[in-house]
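Novice: The following block contains a protein sequence and its predicted model.
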Amino acid sequence: MDLRIAITDDLNSEREKLSSAIIAPFSKVGLNVGNIDEYTSGEELLRQFSAGRYDLIFLDIYMGGMSGVETAKRIRTLDKNVMLVFVTTSNEFASESYAVKANFYLLKPVRAESIRQLAETVAQQLKNTGCAAALPDGTVIPLSSLVYTSCSGHYVNVFLVGNEPLKIRTTHKIMEESLSKYEGVISCNKGMLVSLANVARIDGENFLMINGDTVPISRRKMTQIKNDYTRFVLNRIHSEFEKDQVTVK
């Protein structure tokens, strides 16, 4: 999974150290660190921030201008889900970090063991929220990025939105055991799994996926699979309607 990360600290040296320190530990738990955006202040971060832009934000508490705690409060009014990590030389703001639902607290100088624990916590929280899926080799991917899987010999190719396919040495059966527990991931043909969330439409006896690929539907299970897809779409529409109703209230 490519994590979208922001590091906010008014000291360039601290941003560089943290940026370098997180890559290897995160990779070990299947989290690939993608682009890391660096900000020198809370104000600068907030000018660029929008809901869903980042998966993880590191905030130094003691900064010139807006503090990390105040920045976190502003972020929480816009995004309830982004993970927040406070980085500081003191733990006196522990109660404030709880109030803004910070996910972790790092004390400077940041130790390698703390980064390792953070990486494990982030990976576990992503799995628990259903936002991420764990593949048989330990790789973690955003569930929303899964398009379909296809077995080829001793490998399974995992096709993702916006990324190159992953080639994993495993069997279709093991891959199915790993992914079928997630909502909307079904077996549609021999050696193939499909994410119904990323189906553009049904075209005859095939799923047309949002990446343009065509995935055949088993003739034997055609009626059942089409019914599953219809129910999935209707449930999504119902869920979105309920969210809109809550927003209106």
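Specialist: Cool, the structure landed.

Novice: Only C-alpha atoms from now on, for both contacts and neighbour counts.
Specialist: Fine.

Novice: And the lengthiest helix in the chain, what's buried?
Specialist: Ranked by residue count and defined by DSSP state H, the top helix of the chain is helix 222-248. Across helix 222-248, burial judged by 16 or more other CA atoms under 10 Å covers 222, 225-226, 229, 232-233.

Novice: Relative to the whole chain's centre, how far out is that helix?
Specialist: Per CA atoms, centre = their mean, to the nearest Å, the displacement of helix 222-248 from the mean C-alpha position of its chain is 22 Å.

Novice: Please apply the same query to stretch 48-60.
Specialist: Using CA atoms, centre = their mean, the mean C-alpha position of stretch 48-60 is found 13 Å from that of the whole chain.

Novice: buried sites along that stretch?
Specialist: Result for stretch 48-60 [16+ other CA under 10 Å]: buried residues 54-60.

Novice: structure B:
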Amino acid sequence: MINIAICDDDNDMIQAIKTAISHYSTSHAIEFEVHSFKCGEKLLESKLNFDLVFLDIEMGGMDGLKTAQLFRQIDRRARIVYVTNHSEFALQSYAVHPFDFVVKPFEEVRISKVLDDLTRYLSENAEKDTVIQLKGEDGPLLLSLRNIYVFEYTGNRRITVYTKSEQYQIKGSLSDIFSLINSESFVSPHKSFIVNMEHIDKLNNFTLYTTNGIEVPVAQKKLKDFHNEFSRFIKNYIRQG
């Protein structure tokens, strides 16, 4: 199931995009779950996770660009497609790294092209969803790498692995972990921690916070390197998006 949001203050436009998605779903045998919102504030209040968001730039109240900036603080994974009456807004929209943009009025083939790109993107990234085997205390433990938020070394060759809502105890050292994960998404901001940068929410002085509320210290001597690594990661993420 692919989750899509449509955020537009024009109900006719919402219906037009829904119809195009429905036709694509039927012709390609792909299931979509579509949620619609009449303003940016409602989209932000939903706190739902989406694979794709069709976002009108010129809405009453909070406009689409401001909505996108705030939405990115909630969900970094969703692909944003800006929808606009004026092609010149497309250039402005790139400041918030879109997946694509659609100029009104549009034909269904334009939405089909967006959905083609989305399904291809999701398929390619699903293939990159590496599963690693760790040494659990009760035997081998298999975890999806992208679902891991934090590794914390607790001493005596014991590591706590944090996912969104679970914790696991494994054996080894953080150097063992780094040699195993082989991923540019992970960084060590402190000698006792490895963090998945995909799940960093914010940085406050010498503490970073993951999107599920885990607090991780950033060592003063590692602060500059951490900022450089995180900046590199964000730039690569924007370029891929």
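Specialist: That came in fine, so what should we check first? Treat the numbers as computed from the prediction; the structure is a model and nothing was measured.

Novice: Could I get the TM-score for this pair?
Specialist: The pair, once superposed, lands on a TM-score of 0.54 when counted by TM-score structural alignment, normalised by the length of the second structure; 154 aligned residues with a CA RMSD of 3.3 Å.

Novice: one step back: okay, the buried residues of helix 222-248 of the first structure in CSV with distance to residue 70 of the first structure next?
Specialist: Converted to CSV, those look like this (distance: CA to CA, whole Å):
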residue, distance to residue 70 of the first structure
222, 54
225, 49
226, 49
229, 44
232, 40
233, 40
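
Novice: For the spatially most central residue of the first structure, which non-adjacent residue is closest in space?
Specialist: Nearest residue to the geometric centre of the first structure (CA atoms, centre = their mean): residue 142, 4.3 Å. Spatial nearest neighbour of residue 142 of the first structure, chain neighbours left out: residue 132 (4.3 Å); criterion: CA to CA, 6 or more residues apart in numbering.

Novice: so that neighbour touches residue 122, yeah?
Specialist: No. Judged on CA atoms under 8 Å, residue 132 of the first structure makes no contact with residue 122 at a distance of 10.6 Å.

Novice: which bit of the second structure covers the helix or strand where residue 151 of the first structure lies?
Specialist: Per DSSP states H and E: residue 151 of the first structure is located in strand 146-152. Under TM-score structural alignment, strand 146-152 of the first structure corresponds to no residues of the second structure.

Novice: swap in stretch 115-123 of the first structure?
Specialist: Taking TM-score structural alignment, stretch 115-123 of the first structure hits residues 111-119 over in the second structure.

Novice: what about the helices in the second structure?
Specialist: Under DSSP H, the second structure gives helices at 11-28, 40-46, 64-74, 89-93, 108-127, 174-181, 223-240.

Novice: in the first structure, what residues pair with the fourth one?
Specialist: Looking back up the chat, that one is helix 89-93 of the second structure. Mapping helix 89-93 of the second structure onto the first structure (TM-score structural alignment) gives residues 93-97.

Novice: quick one on the thing from earlier: any chance of the buried residues of stretch 48-60 of the first structure in JSON lines, plus distance to residue 206 of the first structure?
Specialist: Shown next, in JSON lines, are the buried residues of stretch 48-60 of the first structure (distance: CA to CA, whole Å):
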{"residue": "54", "distance to residue 206 of the first structure": "35"}
{"residue": "55", "distance to residue 206 of the first structure": "34"}
{"residue": "56", "distance to residue 206 of the first structure": "37"}
{"residue": "57", "distance to residue 206 of the first structure": "41"}
{"residue": "58", "distance to residue 206 of the first structure": "44"}
{"residue": "59", "distance to residue 206 of the first structure": "47"}
{"residue": "60", "distance to residue 206 of the first structure": "51"}
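
Novice: circling back to that earlier point, Throw the helices of the second structure into CSV and include distance to residue 195 of the second structure, thanks.
Specialist: Below are the helices of the second structure laid out as CSV (distance: least, CA to CA, whole Å):
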stretch, distance to residue 195 of the second structure
helix 11-28, 37
helix 40-46, 26
helix 64-74, 18
helix 89-93, 30
helix 108-127, 20
helix 174-181, 11
helix 223-240, 11
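
Novice: out of those, deepest packed?
Specialist: Highest mean neighbour count among the helices of the second structure (mean count of other CA atoms under 10 Å): helix 64-74, with a mean of 18.

Novice: Now do that one: which elements does it pack against?
Specialist: Secondary-structure packing of helix 64-74 of the second structure (3 or more CA pairs under 8 Å, 6 or more residues apart in numbering; DSSP states H and E): helix 40-46, strand 52-56.
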